[in-house]
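Engineer: Build me a model from this:
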Amino acid sequence: MVPVPTPSTPPQIPREVLEDAVAHLAPVLPLLRELGERFSAKGHDLALVGGPVRDAFLGRESLDLDLTTSAGPEVTEEILAAWGDAHWDMGRDFGTIGARRGEHVVEVTTYRADEYDGTTRKPVVAFGDTLEGDLVRRDFTVNAMALRLPDLELVDPHGGLVDLAAYRLRTPSAPEVSFSDDPLRMMRAARFVAQLGLVPVPEVVTAMEQAATTLQIVSAERVRDELVKLLLAPDPVTGLRLLVDTGLAEQVLPELPALQLEIDEHHRHKDVYEHSLTVLEQAIDLETGPDGDVPAPDLVLRLAALLHDIGKPPTRRFETGGGVSFHHHDVVGAKLTAKRMRALRFDKDTTKAVARLVELHLRFHGYGDGQWTDSAVRRYVTDAGPLLTRLHRLTRADCTTRNQRKARRLSHAYDDLEVRIERLLEAEELGKVRPELDGHEIGEVLGIRPGPVLGRAYSYLLSVRLDEGPIGKEAAADRLRQWWAQQPEHEG
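Structural biologist: Predicted structure coming up:
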C-alpha cells in the first residue's frame, strides 16, 4: 500500500487528494525514501520540492526529481556518490549536485537564501538553514510545496495546494519583491498560464506591469527558453495575451503588440493581432501526433503562425477610397522574423525555417481558381523544400474569414493544389528535383571547369527542369548550348 503523508496534513486538504498525489509518485518512492534515509543518517533533512510535487497533485508524471537539503554540497556529493551509479557537479557554487541511479536522475540543492543585486539576474549565493526559508524564495506558491523524505510529510506554508485547486497563481512573498529578485519569474508566470491554465491574481498582474522593463537584465537565452516552453504549451495564446497585456511582450517580442493596429471607421481592416492568435490556434489544431511527419508540438509551425503577419505594421498603406494595403509584408516579415529570432539567440536552422515559412505564407494566394501551371506547382514545392508539410498547415490555418462561402472556396482550392502536388511528386519525384545534367556533364558539354560560370549554368538547367519538367538529357544539352551561346564568356 502506498504510504500517505499524514504528519502535517493541512486540515483543508482531503486525505484522498494526498493519497492520489503520492500514488503518482509510486514508481520513484522507493528510490526517494532510500535517499531520504541516507541523508537522515548523516543528520540532514531532504525533501522533494517544486515541480515534481505540484505535478503529483495534478496527476501528471514529472521527469524531474528536484530535491533540497540542509546538507552542504560536499556532504551531498559524498552521499550521492555512495548511492548512485554516477554523480556530477551541476553547480557546486550554487549548491547543486546531480546523480543517476538506473534510469532516474536527481538534482539535490542545498537550502538557498539568495539575494539579488537588482542589476543582473545572477544572485549573490547564500545557503539557508530551513526548508521553510528555502520555499519562500521560490517563484510561485504552487511550486513552493515539498514532501519531506523519507516520511513524505507535506510542507506547504504558503497554501500552494489550495491555490493549485483554485487554478490561482500567487507568489510566496510579495510579487514586486519576487519579480525584483528574479525578473524571469514574470515570463514563468505567462508560461504557467499557458501550461497549467492558472490565473494570476490581480497583484501579480500589477507587479508584472510595473516591473516589465526589468526583464532587460535577463539574458536573451533564458528569455528564449521560457518563450519556447510557453509556445509549446497546450494553450500558448493565453500566455501570450498576458505578455502583451502586461507590457512584457514589448521587451521580448515587440512585433506582437505592434500587430494591434488601430481600426477606425474610415480605414476598417482585420485586427491583425487577433487574427495572428487565431492562426496560431488553428495551426495547433492541424498539428499531428508523434507518429506524423512533423511531430507535435511543432515549434517551427507555431512560431511561423504567430509571426507570419509581423511585416504588416511597417508596410501598411491607406489607399484612396478607405482601403488598406500591406504590399510585400511577407518579405518584410521574413526579415523581421529572422532579426528577432537572432536577437533571442534561436539556432540558425530554426530561424531559417521560420523566416522561410513567413516569406512563403502568401504564395498560395496566387493560386486563384486553380489555374497554376505545372511549372508553378513545381516551383511552389521546390521553394518550400522540406517545409512543404508545414507550409500546407500554415496556409490552411491562415484562413480566418467569417465568410463561410469564401472559406469553403479557399479550402477547396488548397485541396486541389495538394492533389496536384501529390500527383507531380509521384510522377516526377519533386522532392529530389535536379537538373537533368549534373555538374560534370555540364562542364563536358560546355568545355568549362567548375566555378561561378558552371554554377550559373546549373541554375539555368534547374529553371528549365522546373518550368518544363523532364525533357531528357539530349534536349537539356541542346538547351544548355543555346543558353551558352548568349553568355559573355562564350563570346570572349
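Engineer: going forward, measure contacts and count neighbours with C-alpha atoms only.
Structural biologist: OK.
Engineer: Pick out the residue nearest the middle of this structure.
Structural biologist: By C-alpha atoms, centre = their mean, the chain has its centre lying nearest to Val228, at 2.8 Å.
Engineer: That one sits in which helix or strand?
Structural biologist: Val228 is part of helix 220-231, with elements assigned from DSSP states H and E.
Engineer: related to what we said a few turns ago, need the contact list for the closest residue to the residue nearest to the centre of the chain other than its chain neighbours.
Structural biologist: Once flanking residues are discounted, Val228 sits nearest to Leu299: 7.4 Å by C-alpha to C-alpha, 6 or more residues apart in numbering. The contact partners of Leu299, taken as C-alpha atoms under 8 Å, 6 or more residues apart in numbering, are Val228, Leu231, Leu232.
Engineer: Serialize these to a markdown table and add fields for distance to Gly366.
Structural biologist: A markdown table is the format used below for those (distance: C-alpha to C-alpha, whole Å):
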| residue | distance to Gly366 |
| --- | --- |
| Val228 | 33 |
| Leu231 | 30 |
| Leu232 | 31 |
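Engineer: helix or strand right after the helix holding Val228?
Structural biologist: That would be, after helix 220-231 and using DSSP H and E, helix 236-246.
Engineer: Can you spell out which helices and strands pack onto the helix or strand following that following helix?
Structural biologist: Going down the chain from helix 236-246, the next helix or strand is helix 248-252, by DSSP H and E. Contacts defined by 3 or more C-alpha pairs under 8 Å, 6 or more residues apart in numbering; DSSP states H and E place helix 248-252 against helix 236-246.
Engineer: Can you give me the buried ones in the helix it packs on?
Structural biologist: For helix 236-246, the buried set under the neighbour-count rule, 16 or more other C-alpha atoms under 10 Å, comprises Pro236, Val237, Thr238, Gly239, Leu240, Arg241, Leu242, Leu243, Val244, Thr246.
Engineer: same check, this time on stretch 122-139
Structural biologist: Phe127, Gly128, Leu131, Glu132, Asp134, Leu135, Val136, Arg137, Arg138, Asp139.
Engineer: What residues does the fifth one make contact with?
Structural biologist: Which is Asp134. Counting by C-alpha under 8 Å, 6+ apart, Asp134 has contacts Tyr111, Arg112, Ala113, Gly128.
Engineer: one more, for comparison:
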Amino acid sequence: MSDAPLPPLQIADVQQSAAEELDRISAVIDELGHRFRNAGHQLALVGGPVRDAMLGRHHNDLDFTTSAHPDQTEALLKGWADAMWDMGRDFGTIGCRKGEWQVEITTYRSESYDASSRKPDVQFGDTLAGDLGRRDFTVNAMAVLVPDREFEDPYGGVVDLAHRVLRTPGRPEDSFSDDPLRMMRAARFAAQLGFTVDPAVVAAMTAMSERIEIISAERVRDELVKLVCAPYPRLGLTLLVETGLAARVIPELPALALERDEHHRHKDVYEHTLTVLEQSIELEDRLPGGGPDFVSRFAALMHDVGKPKTRRFVGDGTVTFHHHDVVGAKITRKRMRALRFSNDEIDAVTRLVELHLRFHGYGSGEWTDSAVRRYVRDAGPELERLHILTRADCTTRNQRKADRLRRTYDDLEERIERLSEEEELASIRPDLDGNQIMEILGIGPGREVGQAYQHLLELRMDRGPMSEEQARAALIEWAAQR
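Structural biologist: Have a look, this model is predicted:
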C-alpha cells in the first residue's frame, strides 16, 4: 500500500463509465425525472453518485437535488416509493426506498456557518448552478439533469476527477469558512479515492485548522472513521498531520513524530505506526467479516500512543518505553470518549492497545499452558484482532528476525487452537458456578462468593479443567485456609 498518487484517468473512459452507470440506474432516474418535470420542477442526480459513476463504482444509494421544496418532493414520491422518511426535512431532504434503491432528494440550497456555531443556517436556493457552487469539491459539484441526462459541470469537475485532484468550486477559504468539516472531508476523500489535494486547498486547511473546533465531536468522529476505513488511509492521515488538523482532532498521532522508535529501524514512531496500520489492513481477511475493520485499524493507529509519555533515555544511549501499553490504553480511552465513540468500540480498541506487547513475553515458546489460557482469556472477543495487531507490529527490516517472530507467533496460535479444542478456551469459566459455591459452602450471595469464584477461575487457568469432585475439594480447602 503506497501513499503515492494514482495515475490519471482518460476522460473518454470516465465518460464511458458514467454512461454505463446511468443505463444501469435508468429505471430510477427516468421515472423520477418524468415525475418532477411533469410537475414543473427540475431534478438532477448529483454529488457522489455522479462522481462514482465516472470512476466505475456502482452503488444503489442515489442523491438528487431539485427545485421542488420538501413538501412538494414528498407529494411527488407518494405512490412511487415503497417507503419514505423525512428526518432531514429541516435541511430540505426527503428520503425514500424503491425496491433495491435508496434515494435522497434535497432542495437546492445554500448554507453557511456562523463563526461560533456548530450548525449550518440552511436556506433554499432556486438554481442548480447555485446549488453546485456551494458543494465541497469540484468532483462532487457535477450533476446530471434527468430524465434527459444533460451533464452539468460548471467547475471542471470531470477534468479534476480524471487528474485525481481535489479542488473546491470557489476559494477554499470561503468553502472551509462556510463548513469547516470540509477540511476533514478533503482528507477523507484523499483516503477513499487515492486523490491528491490541490496546494491551495492544503494551504487553506493549514491556515484555518482551528476552525474545526466549532464542529461537533460526533461529526469529526464520523469523518475519521470513514478515513481510517478507506482504501488509502495513509494519504488522509498524512494530510491531517501536515495541515495541523490532526493536532486538533487526534493530537496523539502527530505527537508520535517526535519520538524515535526504540529499535531505530524507522524514521520515528509515527512512520512505524502508519506501517503497522497498513500491515494490519493486509491481514484483515483473517477476520470473519473481512475488512475494512475499524476496531482493528484504529488499534493499530493508537497502539504506540503511550510512548511519548513513557520515553526514558538509558545511560548507554538507548531509549525505553516501559509500560507504554498500559499508558497508551488510558490515552486511547480518553481520546475515544472525547470523540463520542460507543463504549463497545472503546473497550475493544483499548483492550488491544493494552495487550499488544503481551506476546513478546512468549520468548521461544516458554509460556506454560496456564499463560496461554490467560492470553486467550484477557483478549476475550478481540483475540483474532490481537493476532492481527501483534503480527502487524513486526516492522523489522531484519528478515531473519521477522521470520523468527512469525514462526513463534504461528507456534502460539497453534497452541491456542490445540488448547481451544481440548478445553473450549473462548468460554473459560470455573468448574463450579455461583449456586454450587453457595451450596457447598453453605453461604448466601455476597462478596465471598465472588472471591471463591475468582479462586476457582485461577485454578482453572493454572491446571486446566477439573472434575466436579476435584473442584469441590479445592473450594473446601480454600475456605478452610481462610
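Engineer: quick one: the helix holding Val228 of the first structure aligns where in the second structure?
Structural biologist: Residues 217-228 of the second structure are where helix 220-231 of the first structure aligns, with TM-score structural alignment as the criterion.
Engineer: Quick one: average offset of that stretch versus the first structure, please.
Structural biologist: Its matched residues in the first structure lie on average 0.5 Å from stretch 217-228 of the second structure after superposition (mean C-alpha distance after the TM-score superposition for the first structure).
Engineer: what distance separates that stretch from the middle of the whole chain?
Structural biologist: Taking C-alpha atoms, centre = their mean, to the nearest Å, the mean C-alpha location of stretch 217-228 of the second structure is offset from the chain mean by 7 Å.
Engineer: try stretch 22-37 of the first structure
Structural biologist: 32 Å.
Engineer: got it, and stretch 31-48 of the first structure?
Structural biologist: For stretch 31-48 of the first structure, the distance to the chain centre is 36 Å (C-alpha atoms, centre = their mean).
Engineer: what does stretch 168-184 of the first structure give?
Structural biologist: On C-alpha atoms, centre = their mean, the centre of stretch 168-184 of the first structure falls 24 Å from the chain's centre.
Engineer: Which strand or helix spans the counterpart of Thr275 of the second structure in the first structure?
Structural biologist: Using TM-score structural alignment, the partner of Thr275 of the second structure in the first structure is Thr278. Assigned by DSSP H and E, Thr278 of the first structure belongs to helix 272-285.
Engineer: quick one: the residue lying closest to Glu287 of the first structure once chain neighbours are set aside and Ser375 of the first structure, what's the gap?
Structural biologist: Closest residue to Glu287 of the first structure apart from its sequence neighbours, by C-alpha to C-alpha, 6+ apart: Ala296 at 5.7 Å. Between Ala296 of the first structure and Ser375 of the first structure the computed distance is 32 Å (C-alpha to C-alpha, to the nearest Å).
Engineer: re the thing from before, so the residue nearest to Glu287 of the first structure sits against Thr288, correct?
Structural biologist: Yes - the criterion here is C-alpha atoms under 8 Å, and Ala296 of the first structure meets it with Thr288 at 5.5 Å.
Engineer: in the second structure, which spans are strands?
Structural biologist: Along the second structure, counting by DSSP state E, strands occupy 43-46, 61-66, 83-85, 93-98, 101-107, 109-112, 121-124, 143-145, 150-152, 165-166, 196-197, 312-313, 319-320.
Engineer: Would you check the span in the first structure matched by the longest one?
Structural biologist: Think strand 101-107 of the second structure. Using TM-score structural alignment, strand 101-107 of the second structure pairs with 104-110 in the first structure.
Engineer: Okay, buried residues for that stretch please.
Structural biologist: Buried, per 16+ other C-alpha under 10 Å, within stretch 104-110 of the first structure: Val105, Val106, Glu107, Val108, Thr109, Thr110.
Engineer: Disregarding residues adjacent in the polypeptide, which is nearest to the fifth one?
Structural biologist: So the one you mean is Thr109 of the first structure. Thr96 is the one closest to Thr109 of the first structure (C-alpha to C-alpha, 6+ apart), at 4.2 Å.
Engineer: What of the third one?
Structural biologist: With C-alpha to C-alpha, 6+ apart as the criterion, Glu107 of the first structure has its nearest non-adjacent residue at 4.5 Å, and that residue is Gly98.
Engineer: Okay, that neighbour and Thr76 of the first structure: tell me how far apart.
Structural biologist: 9 Å.
Engineer: Find residues that contact each of the two.
Structural biologist: With C-alpha under 8 Å, 6+ apart, Gly98 of the first structure and Thr76 have common neighbours Val108.
Engineer: State the number of residues packed around Ala255 of the second structure.
Structural biologist: 17 (other C-alpha atoms under 10 Å).
Engineer: if we can go back for a sec, residue in the second structure matching the residue nearest to Val228 of the first structure?
Structural biologist: By TM-score structural alignment, Leu299 of the first structure lines up with Phe294.
Engineer: Over to Lys335 of the first structure?
Structural biologist: Lys335 of the first structure maps onto Lys330 in the second structure, by TM-score structural alignment.
Engineer: wait, isn't that match in contact with Thr350?
Structural biologist: Yes - between Lys330 of the second structure and Thr350 a contact is recorded at 7.4 Å, counting by C-alpha under 8 Å.
Engineer: ok, these two, which is more surrounded?
Structural biologist: The residue with more neighbours, out of Lys330 of the second structure and Thr350, is Thr350; 26 against 17, by other C-alpha under 10 Å.
Engineer: where's that one relative to Lys307 of the second structure, distance?
Structural biologist: 15 Å.
Engineer: In contact with the nearest residue to Ala217 of the second structure once chain neighbours are set aside, which residues?
Structural biologist: Spatial nearest neighbour of Ala217 of the second structure, excluding adjacent residues (C-alpha to C-alpha, 6+ apart): Leu339 at 5.0 Å. By C-alpha under 8 Å, 6+ apart, Leu339 of the second structure lies in contact with Ala217, Glu218, Val220, Arg221.
Engineer: Can I have the buried ones of those residues as a PyMOL selection?
Structural biologist: Those of the contacts of Leu339 of the second structure that count as buried under 16+ other C-alpha under 10 Å are selected in PyMOL with:
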select buried, resi 217+220+221
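Engineer: separation between the closest residue to Met341 of the first structure other than its chain neighbours and Val223 of the first structure?
Structural biologist: Residue nearest to Met341 of the first structure in three dimensions, not counting chain neighbours: Thr351, with 6.0 Å by C-alpha to C-alpha, 6+ apart. To Val223 of the first structure, Thr351 of the first structure is 16 Å away according to C-alpha to C-alpha.
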